[in-house]
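A.B. asks: generate a structure from the sequence data that follows.
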Amino acid sequence: MNQKQKSILYQVVFFFLCLAVGAFIGALLARSDKSAIQLLPALIELLIFIPALVILQIIIHEAGHMLAALASGWEFLSFRIFKFTISRKDGKFHFSVFHIPGTAGQCLMMPPEHPLSPSQLSFYNMGGVLLNLGTAVLALLLLLIPAINQSGTGIRLLIVFMGAGILMAVSNGIPFVAGGIPNDGMNNRMLKRDPLSRQIFIDVMRINGFIQKGIRLKDIPSAYFHAEDQLDCANTIQVMACFYQLARALDQLDFEKANELVDEMVRHKKDMVYLYQQELTCEEIFLRLIRQTPKQDIARLLTSDMQKYIRLNQSYRLSALRLAYTLAKLYEQDEAKAEQLYQQFSRLCTRYHLLGEIEGEKALIEYVKQL
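C.D. replies: From the prediction side, this is the model:
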């Protein structure tokens, strides 16, 4: 069974789990001897409860990752629910807006420098699933308390909360790739099987930590980037090291090295998940633009899907905004639009939580500005 077939299978399973929860709630309401008008408040409650409790289970899921990491001595980096991110900046909590397509949340922690066991990594990856299941079991136990199970509102709330916890656990615990992003179960499976992937996963988390603390990629020790290892671009963990090698070359303004890396990665592009394919195409377009590749070659890469991806990301990510600026200046040759995007880039820098990216992206956009 290939990955696409697996993804379809898990989506079908997820759909029928949702259907089962809905049918269960419907059956409880149907057993009531109240009229449809009398049931209306209960239905309104459900419409409010379901999205609110699903969001609460998303928060619980990310908190599970955080608590599992803290228990192993990891350092807090950031906590994101949808587009809202809490991170640490100069020892203080900082609120910002950030987005990664295909994800509802993300908790980033920085591993300690001492060696980590496979079980510690597994605990971190599955911490969210465990806390979702734990809260679902807690909801089930609360249903057995007479003071609660005599309340219709209490019963409905706990059933929805329990169902949301089970759905979150299943959708994150069963290994598959959704929206181009491997879920926790898939990450856990790959880390168990492959020592190199385990070390890359740890080093990528450490690189994230350095960046968030304001250290530029070019100043991070080269050992973290695994340039000497034979990396598998089809592996969603190992390919992250490839992208960080590319990002480091760009931060050094070493465009010859960056082009070499892109050319090598493009040869394996079809083996990458969708998100990484899009990210690679972004940097491929950027490098082609600054070396003045003919427009028809850029147009081949700049599909409608790619344009949508850039628009979706440029409000939150400096690299996407840098690409949008480069397209306006060198491809569209629209100076007014380019200046508007340049000002937008400058404003985003003032509130960007990945501090180590700011100076590198500024250097790149200033390089383009001089072309």
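
A.B. asks: CA atoms for contacts and neighbours, from now on please.
C.D. replies: Will do.

A.B. asks: where along the protein do the strands fall?
C.D. replies: 75-81, 84-89, 92-97, 105-110, 177-178, 181-182 (DSSP state E).

A.B. asks: output these as a markdown table; include the columns distance to residue 329 and mean neighbour count.
C.D. replies: Converted to a markdown table, the strands of the chain look like this (distance: least, CA to CA, whole Å; neighbours: other CA atoms under 10 Å):
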| stretch | distance to residue 329 | mean neighbour count |
| --- | --- | --- |
| strand 75-81 | 33 | 21 |
| strand 84-89 | 31 | 17 |
| strand 92-97 | 26 | 14 |
| strand 105-110 | 34 | 22 |
| strand 177-178 | 35 | 22 |
| strand 181-182 | 32 | 18 |
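
A.B. asks: residue 319 and residue 227, how far apart?
C.D. replies: Noted for residue 319: a distance of 22 Å to residue 227, by CA to CA, to the nearest Å.

A.B. asks: this one next, for a side-by-side:
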Amino acid sequence: MKDNDKKGLKSFDDFLMPYLTDDEKILNKESDIAKDALLFGGKDFNEGLNKEVNENIDDSKPDDISDSYEENKGHFLNDNKDYSAEEEDSISDYDENEENYYKSDIEGIDRGENNDNQNGLNTSKQNNNQNKSMDVGGGKYDMLPNMVMLLILSVIVALVFLKGWDVFHGFESLLFFIVWASILSYVSIIIHEGGHFIFGKLSGYEFASFRIGNMMFVKNNGKMTYKRYHIPGTGGQCLMIPPDVKDDKYDFPNFLYSLGGVIMNFIFGGICLISYIMLPYVIFLSEGLIMGVGLSLYFGLLNGIPRKIGGIANDGANALYLDEDINSKKAFYSQLKINGLLTKGIRLKDMDESLFDVDERADYLNPLVSAMVTLKCNYLVDKKEFDKAKELILYSLDNLTDMLSVHKSELRCELLFLELMGECDKYEIDRLMNDDLKRYIETTKNNYVSRRRQLYAYELLYNEDEYKAKEQIDAFKRISSSYPYETELEGEIELLHAAHDKAVERGIVKEDK
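C.D. replies: I've put the predicted structure just below:
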């Protein structure tokens, strides 16, 4: 970067640290010095945090980043395949058809239908000794929404005929239908997510978060907080923490929690139907009861009939997986447990590593299982075990070909960061940062703080552009202000500092005085 381009630039800490030190919700320390030491991962801080976390969870896993996965018995892939160092170069041998996956990523993220899980679903393939498969509806030519819509319209017309056309008020009633449709669309989502909450509590679950649109209530460190957060492709989400499992069979209650939303939609629809039949026509109210029946059926059927929507599994699909596959149960349990621990203030790196393990022979077309690879990668990155994280990503992209494309894209984003922090090979970075990945990043950059961290490293370490890097920091700050997982922010901030330190080491920026 030219000297005259650097005039007026502030140092990394000048534009990052004031924000961090002013936000007690992110770093609640007594002094700026203590906060700075925390961010840079000082020995005293690590020892103190580990001591605190050890009261809640076992954290006795080895830290040697040179250990191979075969040597580590807790390793993600459970010794089912041989791994050689040559596979680390396998990224250059990907089939060109892999790029086609990105297209389905964008389609899945841009869809606006309501779902409760960020997980995709296609077909279920059992282990190597079985040929049984489960085909779940969905895909590019999914006709279910159209069929359900025709059914709903038929029900609405039938209910109108039940009272007689003459009792309705023509254009006025049509306007009432439209008004009620707008109102009850949100009400149906609230009822649906409320169903997950009610049946989750009845099953012994603990509350973690409740979101409608971008309005989110999350229980952080025992305190209820309000955040604004949106996940593309979902209209709402109720996340809870399952009761502890007693053995490796993962026999925990999941059926009612998974289908609680569908059950409540049908209950509400039944109440509206009975009320409409029992009551005489009442202007405006009767139109609302009809729409209540129609929308309850719509949400209930679309979420209850097993299917995928752009790689996202609905409630019925998850319930079907959990009923048939032990790996699905473990993945479902682990993801809810990990999310719950985050809300309790525990970093990924301080969690029990066994939460992130899954059998390599598991079905990676199953979205619950596929998501575990990205979680394992996040765990290793949070521990600063970059070599292991890179090894896992390369191995997964090359060998776990059934993994969902959206999760592959997430792994490629993290691989980009690891390459920038490592050898920073221009050829590999250019190959990774192709047009398809750029589109994926553009779609997700305002939802995930990790994306801004990755872009910060890209602008600073590859393009060597401090101004654009600062723009990513500014965007990071905007997202962080309403980000629901405060503990996750600590790790991301540490990684931002690590990227800045790498830039200083390479002479890209001057060392802060």
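
A.B. asks: need the TM-score from the superposition.
C.D. replies: Superposed pair, TM-score by TM-score structural alignment, normalised by the length of the first structure: 0.89. Supporting alignment: 366 aligned residues with a CA RMSD of 2.7 Å.

A.B. asks: one step back: which of residue 319 and residue 227 of the first structure has more residues huddled nearby?
C.D. replies: residue 319 (25 against 13; other CA atoms under 10 Å).

A.B. asks: aligned to the more buried one, what sits in the second structure?
C.D. replies: Using TM-score structural alignment, the partner of residue 319 of the first structure in the second structure is residue 450.

A.B. asks: equivalent analysis for residue 200 of the first structure, please.
C.D. replies: Under the alignment (TM-score structural alignment), residue 200 of the first structure maps onto residue 331.

A.B. asks: that match against residue 375, yeah?
C.D. replies: No. Contact criterion CA atoms under 8 Å: residue 331 of the second structure and residue 375 do not qualify, at 10.3 Å.

A.B. asks: and for residue 316 of the first structure, the neighbour number?
C.D. replies: Neighbour count for residue 316 of the first structure, taken as other CA under 10 Å: 19.

A.B. asks: ok, and the closest non-adjacent residue to it?
C.D. replies: residue 98 (5.1 Å; CA to CA, 6 or more residues apart in numbering).

A.B. asks: could you measure from the one you found over to residue 218 of the first structure?
C.D. replies: 23 Å.

A.B. asks: and if you look at residue 286 of the first structure?
C.D. replies: Taking CA to CA, one finds residue 286 of the first structure at 19 Å from residue 218 of the first structure.

A.B. asks: same deal with residue 115 of the first structure?
C.D. replies: Distance of residue 115 of the first structure to residue 218 of the first structure, given as CA to CA: 24 Å.

A.B. asks: show me what residue 176 of the first structure aligns to in the second structure.
C.D. replies: In the second structure, residue 176 of the first structure lands on residue 307 (TM-score structural alignment).

A.B. asks: quick one: contacts for the closest residue to that match other than its chain neighbours?
C.D. replies: Using CA to CA, 6+ apart and skipping residues adjacent in sequence, the residue nearest residue 307 of the second structure is residue 137, 4.3 Å away. By CA atoms under 8 Å, 6 or more residues apart in numbering, the contact set of residue 137 of the second structure is 122, 306, 307, 308.

A.B. asks: which residues touch the first one?
C.D. replies: Applying CA under 8 Å, 6+ apart to residue 122 of the second structure gives the contacts 135, 136, 137, 138, 139, 307, 308, 311, 365, 366.

A.B. asks: which of those residues count as buried?
C.D. replies: Among the contacts of residue 122 of the second structure, those classed as buried by 16 or more other CA atoms under 10 Å are 136, 137, 138, 139, 307, 308, 311, 365, 366.

A.B. asks: the fifth one touches residue 316, doesn't it?
C.D. replies: Read it as residue 307 of the second structure. Yes. Shown here, residue 307 of the second structure and residue 316 form a contact pair, counting by CA under 8 Å, at 7.3 Å.

A.B. asks: which of the strands of the first structure sits closest to residue 49 of the first structure?
C.D. replies: Residue 49 of the first structure lies closest, by CA to CA, to one member of those: strand 75-81, at 18.1 Å.

A.B. asks: what's the matching range in the second structure for the closest one?
C.D. replies: By TM-score structural alignment, strand 75-81 of the first structure lines up with residues 206-212 in the second structure.

A.B. asks: and the contacts of the matching stretch?
C.D. replies: 189-190, 193, 197, 200-201, 216-219, 235-243, 339-340, 343.

A.B. asks: circling back: please say which of residue 286 and residue 218 of the first structure ends up with more neighbours.
C.D. replies: Neighbours per residue (other CA under 10 Å) separate residue 286 of the first structure from residue 218, with residue 286 holding more: 23 against 17.

A.B. asks: which residue in the second structure lines up with the more buried one?
C.D. replies: Checking TM-score structural alignment: residue 286 of the first structure goes with residue 417.

A.B. asks: spit out the contact partners of the closest residue to its match other than its chain neighbours.
C.D. replies: In this structure, residue 417 of the second structure finds its nearest non-sequential neighbour in residue 454, 5.4 Å apart by CA to CA, 6+ apart. Residue 454 of the second structure makes contacts with 413, 414, 416, 417, as judged by CA under 8 Å, 6+ apart.

A.B. asks: going by distance to residue 21 of the second structure, which of these wins?
C.D. replies: Distance to residue 21 of the second structure across the contacts of residue 454 of the second structure (CA to CA) is lowest for residue 417, with 25.6 Å.

A.B. asks: could you report the neighbour count for residue 198 of the second structure?
C.D. replies: When neighbours are counted by other CA under 10 Å, residue 198 of the second structure registers 16.

A.B. asks: aligned counterpart of residue 40 of the first structure in the second structure, please.
C.D. replies: By TM-score structural alignment, residue 40 of the first structure lines up with residue 171 in the second structure.

A.B. asks: sorry, back to before: next one: the match of residue 200 of the first structure relative to residue 160 of the second structure, how far apart?
C.D. replies: Here residue 331 of the second structure is placed at a distance of 46 Å from residue 160 of the second structure (CA to CA).

A.B. asks: having no further points to raise, I will conclude here.
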